[in-house]
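Novice: the sequence and its predicted three-dimensional model are supplied below.
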Amino acid sequence: MTTEISRTATDIFERMRTTNPLVQCITNYVAMNYAANVLLAAGASPAMVHTPEESGEFATIASALTVNIGTLSPDWVEGMIAAAKSANDADKPWVLDPVAHFATSYRRDTVAELLKLNPTVIRGNASEIIALGGGQSAGQGVDSGDPVEQAEEAARGLASMQGAIVAVTGEVDFVTDGDRSVRITGGSDLMAKVTATGCSLTALVGAYLGTAPDQAFEATVAAVGNFAVAGEIAAQTSNGPASFMTAFIDGLHNLDGETYARNLRIDPQ
């Protein structure tokens, strides 16, 4: 059944591919290459600008900013904060990916500072969102130990508290603004076998936000839906993680609006 949110997501999908938004990606060493290739294949333009000497200035010209704390260092944290402040000053949307924020005090402190800068979207796995909402998670490092459905209540509470969109990604994805919520079905088990898949989704959420900054909830749903559709299609011709990675990049590149709309499965909650 086609819903209003599905039609809006399809419209934003087509607009993103037409406008080629510039996305500043402050992400980790592991994810840089893959995230850049995902954005290029999907129709956006990545810029991996993180140093504090230029990250703040660059955030004012990018369509959107994404911040991933996967591999922290003092200089990178300084660059993240400078970029987020500049994005806010320039009224540009930005996404926070709080990778394993509960693992060390350095990560907890860094995320606390970034949350004060009011991210437009927070994207994480179930364990990260549960912990960010003040609950006890079963996560181990960057890996989630909790199912997405157990994070839904925490996601709604976090979204309301932060005034942000919260996206919980996993076997079935969940997106909420604290009031509206949807589940998105699709993807493949192989996505969890390819490093930086979640980090790359964070970057793609930035591309969609840059396309429709006044529709942050719908843009986030559209981006998560893009991954779900492309992942499900790629799995049909894949024999394992390596072939899936190639098929997924190709699938993002070849996906058109008709195929996106036909395969998008969104369940409003």
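Specialist: Structure received.
Novice: please make it C-alpha for all contacts and neighbour counts, starting now.
Specialist: Noted.
Novice: show me what contacts the closest residue to Gln150 other than its chain neighbours?
Specialist: The spatial neighbour of Gln150 that comes closest, neighbours along the chain excluded (C-alpha to C-alpha, 6 or more residues apart in numbering), is Ala126 at 7.4 Å. Contacts for Ala126 (C-alpha atoms under 8 Å, 6 or more residues apart in numbering) come out as Ser144, Gly145, Asp146, Pro147, Val148, Gln150, Ala151, Val168, Thr169, Gly170.
Novice: the fifth one contacts Asp173, correct?
Specialist: Yes - using C-alpha atoms under 8 Å, Val148 is in contact with Asp173, at 6.9 Å.
Novice: which neighbours do those two share?
Specialist: By C-alpha under 8 Å, 6+ apart, no residue touches both Val148 and Asp173.
Novice: and here's the other structure:
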Amino acid sequence: MIDDIWNCLRRVREAAPLVHNITNFVVMNNTANALLAAGASPVMAHAPEEVEDFVAISGALVVNIGTLSSDWIAAMRLAALKAGAAGKPWVLDPVGVGATAFRSATAAVLVEIGPTVVRGNASEILALADAATEATRGVDSTVSSDLSLEAARRIAAVTGGVVAVTGATDYVTDGRDVHALRNGDAMMGRVTGLGCSASALVGAFLAVEPDPLLATTAALAVFGVAGEIAAENAPGPGTLQLRLYDTLYALDRQALQSRLRLD
């Protein structure tokens, strides 16, 4: 599968797809930089008056519910409906779902529209599937990714798409097949918004690869390997974040092949 993953990254770099992000205030700069470093072209636009136009010219849409307001929810819904009508792939990142009724209701509305991919941590995926054993604590996962795999399968069955659960092990499933990725570094959890950046990268790969299971697996493989390399000898999370951009920019096939741990 290494050839497929490498070819996905190569096509992102060659095509520089436009990825439309309706994302949260906390991560906009980080997410845009991660997309640029990987070779994609980001746009951050959330006004209801223009999101449909941006979806129309983009290769993919990424919807992240990290910082919600009524206007943004309206924009997310418009953009997702437009993506579905136009046959454009779109990613839902249900940040903090389960923490409040408002957030959970928003995620439920968006799931009904049918995202191509849902990417979240274990607690978010459990909450989204109405199978949480404990409340979501903000945007941090309180359970391991292993425990939410069955919930991920159920969401995939409902949406007809792919669900990715990220954590110490990343799981990607379409409800039938499951890919397990064991790359990355624990220090990545000390940098705000890296999960959001991973979701955005999934959007970039969806823009060039029609198979959402492959696109999602490839994006998370690249992100995990890059994070692992960036963390080596990094004295702290600030250095890791900067090195991550450099590593995404320079990552080659040899490094990807030698480090990838995929089942």
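Specialist: Arrived safely. What you see is a predicted model; the values in this text were computed from it and never measured.
Novice: just to revisit the earlier point, please list which of the contacts of Ala126 of the first structure are preserved in the second structure.
Specialist: Of those, the ones still in contact in the second structure (both residues aligned by TM-score structural alignment, their matches' C-alpha atoms under 8 Å) are Ser144, Gly145, Asp146, Pro147, Val148, Gln150, Ala151, Val168, Thr169, Gly170.
Novice: name the member of the contacts of Ala126 of the first structure with the most neighbours.
Specialist: In terms of neighbours by other C-alpha atoms under 10 Å, these top out with Val168 at 28 neighbours.
Novice: tell me, the helix or strand hosting Val43 of the second structure lands on which residues of the first structure?
Specialist: In the assignment (DSSP states H and E), Val43 of the second structure maps to strand 41-44. Here strand 41-44 of the second structure aligns to the first structure at residues 45-48, judged by TM-score structural alignment.
Novice: what's Ala168 of the second structure aligned with over in the first structure?
Specialist: Checking TM-score structural alignment: Ala168 of the second structure goes with Glu171.
Novice: ok, now Asp130 of the second structure?
Specialist: Match for Asp130 of the second structure (TM-score structural alignment): Gly134.
Novice: same check on Val139 of the second structure?
Specialist: Aligned against the first structure - with TM-score structural alignment as the criterion - Val139 of the second structure pairs with Val142.
Novice: dump the residue contacts of that match.
Specialist: Contacts of Val142 of the first structure by C-alpha under 8 Å, 6+ apart are Val99, Ala100.
Novice: distance of it from Glu128 of the first structure?
Specialist: Using C-alpha to C-alpha, to the nearest Å, Val142 of the first structure is found at 8 Å from Glu128 of the first structure.
Novice: Ile61 of the first structure now?
Specialist: Relative to Glu128 of the first structure, and taking C-alpha to C-alpha, Ile61 of the first structure is found at 30 Å.
Novice: the two: who's more crowded?
Specialist: More crowded of Ile61 of the first structure and Glu128, by other C-alpha under 10 Å: Glu128, with 31 against 16.
Novice: Val158 of the second structure: neighbour count?
Specialist: Val158 of the second structure: 14 neighbours (other C-alpha under 10 Å).
Novice: that one maps to what in the first structure?
Specialist: Match for Val158 of the second structure (TM-score structural alignment): Met161.
Novice: am I right that its match is in a helix?
Specialist: Yes - looking at Met161 of the first structure with DSSP: H, G, I helix; E, B strand; the rest coil, it is inside a helix.
Novice: check contacts around it.
Specialist: Contacts of Met161 of the first structure (C-alpha under 8 Å, 6+ apart): none.
Novice: residue in the first structure paired with Ile5 of the second structure?
Specialist: Match for Ile5 of the second structure (TM-score structural alignment): Ala9.
Novice: quick one, what contacts that match?
Specialist: For Ala9 of the first structure, the contacting residues are Glu218, Ala219, Val221, Ala222, Gly225, by C-alpha under 8 Å, 6+ apart.
Novice: ok, the last one - contacts?
Specialist: Gly225 of the first structure makes contacts with Ala9, Ile184, Gly186, Leu264, Arg265, Ile266, as judged by C-alpha under 8 Å, 6+ apart.
Novice: show me which of these is closest to Ile233 of the first structure.
Specialist: Checking the contacts of Gly225 of the first structure against Ile233 of the first structure by C-alpha to C-alpha gives Gly186 as the nearest, at 9.0 Å.
Novice: and the helices in the stretch 101-250 of the second structure?
Specialist: With DSSP state H, counting those that start in this stretch as the criterion, the stretch 101-250 of the second structure has helices at 101-113, 122-128, 149-159, 194-206, 212-231, 237-250.
Novice: any idea of the angle the fourth one forms with helix 237-250?
Specialist: The reference is to helix 194-206 of the second structure. 10 degrees (axes from the mean of the first three to the mean of the last three C-alpha atoms, to 10 degrees).
Novice: do the same with the third one
Specialist: With the same axes, to 10 degrees applied, the angle from helix 149-159 of the second structure to helix 237-250 works out at 50 degrees.
Novice: quick one: contacts of the match of strand 41-44 of the second structure?
Specialist: With contacts defined as C-alpha under 8 Å, 6+ apart, stretch 45-48 of the first structure is touched by Asn20, Pro21, Leu22, Val23, Gln24, Cys25, Ile26, Thr27, Met32, Ala36, Leu39, Leu40.
Novice: hmm, Ala44 and the second one touching each other?
Specialist: I take that to be Pro21 of the first structure. Yes - counting by C-alpha under 8 Å, Pro21 of the first structure touches Ala44, with 5.2 Å between them.
Novice: which neighbours do those two share?
Specialist: Ala207.
Novice: hmm, back to that, tell me the contacts of the match of Ala168 of the second structure?
Specialist: Pro147, Val148, Thr185, Gly186, Gly187, Ser188, Asp189 are the contacts of Glu171 of the first structure under C-alpha under 8 Å, 6+ apart.
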